[in-house]
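Asks: I need the structure of the sequence given here:
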Amino acid sequence: MSMEAKTIERSERNIQNVGFIEKIKPHAELIAAVLSGVLIAAGWLMDKYNLEAQSIIAYLLAFVIGGFAKAKEGIEATFENKELNVEMLMVFAAVGSAIIGYWSEGAILIFIFALSGALETYTMNKSHKEISSLMELQPEEALLVTNGADRRVDVSELQIGDHILIKPGERVPSDGIIIKGNTNIDEAAITGESLPVSKGNQAEVFAGTVNITGAITVEVTKMSTDTLFHKIIKLVQSAQSEKSPSQLFIERFEGTYVKVVLAVVFLMFFIPHFLLGWSWHESFYRAMILLVVASPCALVASIMPATLSAISNGAKHGILVKGGVHLENLSHLEAIAFDKTGTLTKGKPEVTEILAKEGLNQENLLWKVASIEKHSNHPLAQAIVKYAKLHLEKELFHPDRLEDVAGWGIMAEIKGEQWKIGKADFVGKEAAEAFAGGKAKNLASEGNTLVYVQINGELSGMIALKDVVRSESKMAIEQLKKHGIHTVMITGDNEKTARVLAAESHVDQYFAECLPEEKVEHVKTLKTKYKTVAMVGDGINDAPALAIANIGIAMGEGTDVALETADIVLMKNDLPRIAEAINLSKRMNKIIKQNVVFSISVIMLLIASNFFQVLDLPYGVIGHEGSTILVILNSLRLLRS
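Replies: The predicted structure is shown next:
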């Protein structure tokens, strides 16, 4: 074999070795714990056959292999924080057991401690897996279209305005707008919704989602670092690093508790010997057991695994929580305020009723009105066109003449007929109010905006449009009321419209004609009356109110400002997920309480048993470390849907 071939073979072998090491790295603690257990079993067998020296060597190896990770972690944390911790208590207890000749008990302590540590690491890895799986969904390359030709480029090279081709089965590499083609998109990675969404011309697509059926050309609207997908990853990462108030309290408590335990252990070396007549050996033995059983391992593990599991569960279902503190607070929610447009309502007007004068075909009227309105960018005009395309089989046509009258409406000519479409004053206010027996007044009182149609100087039709309440909004409000939460709608709409929409959405209270600063004042007022208040919104004008609320909740389809200001983000505009998040918060707090009560009870029971000399070191080790494992397993239940 040539020197070059040997070099290549050696390089390939090194790459394989590095790959193997990377694969087993996340499982290193578990492997060390298992190996420690095997060595303990070997030491026990050697001891049984009177191979004492070999037995001690096996136990010593079990100490080193099983305890290395936790001892290293404890020593580094002690030097960094200038304070003793739980890991150091375990090291002292294991070394103390070996000093008095209890090699097997000390090794078992290290083994179970290593096992509980591996389980805690598993919980952390399981939580981080949500980020890893998300990051894997981000394509590394995109098919850039330039002058009709396409070429593969790195996603980081894409610029705003670039055109990219996305074929069926491929993931969308960047946020953008479809400029050519129709398809179905699987948005589960973004919204948590499993059903594909139909997308056509001018529809928005997001990085990380999957193009299922047709080839589409997309115009890039955001840099790779600014995509919604990238923001989701940052949100989950920040959530996992932010600690809840309960976790911070436990960590502050841990340092003081460790010092107290060490002081009591030191006193136990002497006081029982002089006051109770225990032998020096018994006093030292009981002090070592106390060192083991009084350690707050289970208590320390009561909160963080539960919080991480709950945050991961939420992320999996499209509920992104920016930290344990917000999830913890959610279960204490007493009032919740909703922005109207785009939150309780769809945010876009929809046609609710069409009226035509007697003798005029309603379908034909809609066809001609939509053909005129398709040349306008006004939201009401676009809503009429959308409605016509859904309900008519005819293709829209081009009128003979068009004139846009800013602020009033539009004029057109169709085969010699003179058409005027717009507000009441544009076509004649008196005629508009009298049209169809004065029905305009009733429709307006129900929150409708009215568009009038005049043909050759005669009022011939009327179209009512309204920003309708989402069907799921009513369900969400009812769910929140079952939790005893006071619901409020805050809107910039007039009093009449606000009253109608508040009744339709079933909220308890509403505030109308609110500017952004007035929304903030209303939230502040709610905070004086209720302990914990949430604000739900999606627009730039909602950002100040989201920031001032105890918990800000943003809709995922909202503006970037709202997403960045909020504490919780619903990746799909699905309000019932707020109730899901509250249920998740209550489950998390319940499990944390179970963990805390259980761990404290076990510690107290073990300390009392040790003081009355009925607890041996092996049982103390099993009771203490077993409780830690049970607490972590209990927290893992939150990963289930």
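Asks: going forward, measure contacts between C-alpha atoms and count neighbours the same way
Replies: Fine.
Asks: those helices in the stretch 401-550 of the chain, which residues are they?
Replies: Ranges of helices in the stretch 401-550 of the chain, per DSSP state H, counting those that start in this stretch, are 424-427, 429-434, 439-445, 471-482, 495-505, 516-529, 543-548.
Asks: of those, which is nearest residue 42?
Replies: Proximity to residue 42 (Cα to Cα) singles out helix 471-482 among the helices of the stretch 401-550 of the chain, at 58.5 Å.
Asks: before we move on, the earlier item: most tightly packed of the helices of the stretch 401-550 of the chain?
Replies: Burial of the helices of the stretch 401-550 of the chain is given as mean neighbour count (mean count of other Cα atoms under 10 Å); helix 543-548 ranks first at a mean of 24.
Asks: can you give the contact residues for whichever helix or strand comes after that helix?
Replies: For helix 543-548, the succeeding helix or strand toward the C-terminus, using DSSP states H and E, is strand 551-555. Residues outside strand 551-555 that contact it (Cα atoms under 8 Å, 6 or more residues apart in numbering): 326, 329-330, 343, 532-538, 545-546, 562-563, 565-574.
Asks: residues in contact with residue 228?
Replies: Counted by Cα under 8 Å, 6+ apart, residue 228 has contacts 175, 206, 207.
Asks: which residue packs closest to the first one, ignoring adjacent ones?
Replies: I take that to be residue 175. Excluding the flanking residues, the one nearest residue 175 by Cα to Cα, 6 or more residues apart in numbering is residue 206, at 4.3 Å.
Asks: one more, so I can put them side by side:
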Amino acid sequence: MNNKNFLSSELLFPAIKNSFVKLHPKILYKNPVMLVVALGSIITTIALFSDYFLGNQKDFIFSLQISIWLWFTVLFANFAEAIAEGRGKAQAESLRKTRRDTQASLINMQTKVIRTIPASKLVKGDYVVATAGEVIPADGTVVEGMATVDESAITGESAPVIRECGGDRSAVTGGTTVLSDKIIIMVTAEPGKSFLDKMIGLVEGAERKKTPNEIALNILLCGLTIIFLLAVVTLKPFALFQNVSLSIVALVALLVCLIPTTIGGLLSAIGIAGMDRVLQRNVIAMSGRAVEAAGDVDILLLDKTGTITVGNRMATEFFPCPGVTVDELARASLAASWFDQTPEGRSIIKLSNEMHAHFILPTNSIAIPFSAETRMSGVDTPTETFRKGALESITSWVQSLGSKVPPEVIYNVTKISKLGGTPLVVTKGSQALGVIYLKDVVKPGISSRFERIRAMGIRTIMITGDNKLTAAAIAAEAGVDDYLAEAKPEDKLALIKSFKQEGLMVAMSGDGTNDAPALAQADVGLAMNTGTQAAREAGNMIDLDSDPTKVIEIVEIGKQLLITRGALTTFSIANDVAKYFAIIPALFLTSIPSLGVFNIMHLASPNSAILSAVIFNAIIIIFLIPLALKGVKYRPRSASNLLRYNLIVFGLGGVILPFLGIKLIDVIITNLNLV
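Replies: The predicted structure is shown next:
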């Protein structure tokens, strides 16, 4: 996913072209504020030609300048939206290149007969075979076999992933490539509705639907526009009463300056850019509503394994029995784990090596693999036997050899269990040498991330299938606010429903079929791309990198979207206040001298005041486009602090900047004799 600079020629020139295309009435009507500006531009253009044919040279020059800058105002607003859309369209185009007219090997699961058909002819429920070097023709679920798959065309991640039948790694995406082995896939997507098709549609900014907050803000902007329209209309009879010359062009310019054109011009770009920022993190948001909802989240539910912890329990310490050295225990642990290829087994080997334990495997040694029946694993050499396993299994083992487990081992097993770890007892022959402490390793820096989330006013809850003792230990170390232990799918769903009944917004990440009900119920459901088809369909966001902790970043992006919209709305309304003080006193100062106290800027003339305000009103949109696309920098803070910051920076700044800008423009156009 490329994050293109909005000043690059690849985006700039198409955006300029689309700025004119968006002048079409069918497009303009979607933005009521800009529609009013466009209608005003038409009126001033008609007045311009009227002045020309009537020979009013001075009025013609003034009308010409006002008309040009009013059209620029509309075009600049269209340009902001076109730039935001252009970034999404550029990403969509790169995705289209990954889609090919692939041939599919359709298989009859009963007769096992295979025939080749175009991938476009596949329907939901078909079965296809994909072997090494072939492109997976459609979205589906692996029903037979296991293979490594290159998903770089979709995720941008070069490392291949494993896809296999059953479990949470069975979903495959059309357009990805099988690197090894063979798999049989059941197609789960209808033609034209694949994951890739959805991605292309979602990143097309033009197809983005307005969110509820955006609609509400549009209604507010429409209301303000109507109020200012009525106010400006009443100025005409007032001007006649005061014997003040007030042309239609001046009234239109005044209306455009007073209505919230700044936020009206940038509103759509802000929303599109918010989805784009999510996409830059390799997350596909199914709608702008999902991104916006992330900004309002009150509760964040996080799965323990793979999110808070690294995913596998790791060996961290040896507890030897009295009379046994740590070196002896480490050597025995190394021997017992020699053939253990699980992550836990490899971590025991790593810890033993770090303690400089040495073991040379003799020839004719016999590997003893772990089994659910024995709950032990190890190795038998010609002269020695080594085992590691659960306390109950090891107890039975040493008793069968005429020995017993020392009380120190039982004590350490209990101690480790209370700490939330997994104890493994190690034996050499019939002697129990000690205990290995396996623990869930909390991801580095996760605690500080939870502090950031807490500063946002969001409560974090860890969900785990572990017992309460283990869950409590991990929750305390990670720094989450609460936990749900021994959680079943129905427990997750019930928890989310209870929060929503309290009026709280809930976000959750998950990847398994058992997570699907909860993902569907949550306001923000982040599904992993490596997860099951059920999980991906249930969530309203899909993480292409399959990083469960990314839900924290999504919440921050959602809040940044809301803050940016609020900040620029504050700035826009504050702008209107300044422009009011610029124009009204200048218009009526000669007939109402008492208005001089409000003539703070001391602009040269009524015409220069109006033209200066119109020019500033147009160019401020261009200057704010980078901020709208990048977003206001988000820092975790309370709502009261955020409001105070907004009022000071964007409220007060929105008043001061127009005063300075309009005065500067007035000086320039006066010296250039433009009015």
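Asks: to residue 97 of the first structure, which of the helices of the stretch 401-550 of the first structure lies closest?
Replies: Between residue 97 of the first structure and the helices of the stretch 401-550 of the first structure, the tightest spacing by Cα to Cα is seen for helix 543-548, at 54.1 Å.
Asks: show me what the closest one is packed against.
Replies: When contacts are defined as 3 or more Cα pairs under 8 Å, 6 or more residues apart in numbering; DSSP states H and E, helix 543-548 of the first structure sits against helix 516-529, strand 533-537, strand 551-555, helix 560-565.
Asks: what's the mean distance for that helix versus the second structure?
Replies: Its match in the second structure and helix 543-548 of the first structure itself, once the structures are fitted together, sit a mean 4.0 Å apart by mean Cα distance after the TM-score superposition for the first structure.
Asks: for the closest residue to residue 157 of the second structure other than its chain neighbours, the count of nearby residues, please.
Replies: Sequence neighbours aside, residue 151 is the residue nearest to residue 157 of the second structure in space, at 6.9 Å (criterion: Cα to Cα, 6+ apart). Neighbour count for residue 151 of the second structure, taken as other Cα atoms under 10 Å: 21.
Asks: tell me the contacts of residue 151 of the second structure?
Replies: By Cα under 8 Å, 6+ apart, the contact set of residue 151 of the second structure is 157, 158, 160, 161, 176, 177.
Asks: secondary structure class for the first one?
Replies: Translated: residue 157 of the second structure. The three-state label given to residue 157 of the second structure by DSSP: H, G, I helix; E, B strand; the rest coil is coil.
Asks: tabulate the helices and strands packed on helix 543-548 of the first structure (JSON lines), appending distance to residue 44 of the first structure.
Replies: Shown next, in JSON lines, are those (distance: least, Cα to Cα, whole Å):
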{"stretch": "helix 516-529", "distance to residue 44 of the first structure": "64"}
{"stretch": "strand 533-537", "distance to residue 44 of the first structure": "59"}
{"stretch": "strand 551-555", "distance to residue 44 of the first structure": "56"}
{"stretch": "helix 560-565", "distance to residue 44 of the first structure": "58"}
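Asks: so which of those comes closest to residue 225 of the first structure?
Replies: Closest approach to residue 225 of the first structure among these (Cα to Cα): helix 560-565, 13.0 Å.
Asks: who's in contact with that closest one?
Replies: With Cα under 8 Å, 6+ apart as the test, helix 560-565 of the first structure has contacts from 537-540, 542-543, 546-547, 552, 554-556, 569.
Asks: mean shift of the next helix or strand after that helix relative to the second structure?
Replies: Using DSSP H and E, the helix or strand that follows helix 560-565 of the first structure in sequence is strand 568-570. Once fitted to the second structure, strand 568-570 of the first structure is off its aligned match by 4.3 Å on average (mean Cα distance after the TM-score superposition for the first structure).
Asks: check the offset of strand 568-570 of the first structure from the chain's centre.
Replies: With Cα atoms, centre = their mean, to the nearest Å as the basis, strand 568-570 of the first structure stands 6 Å off its chain's centre.
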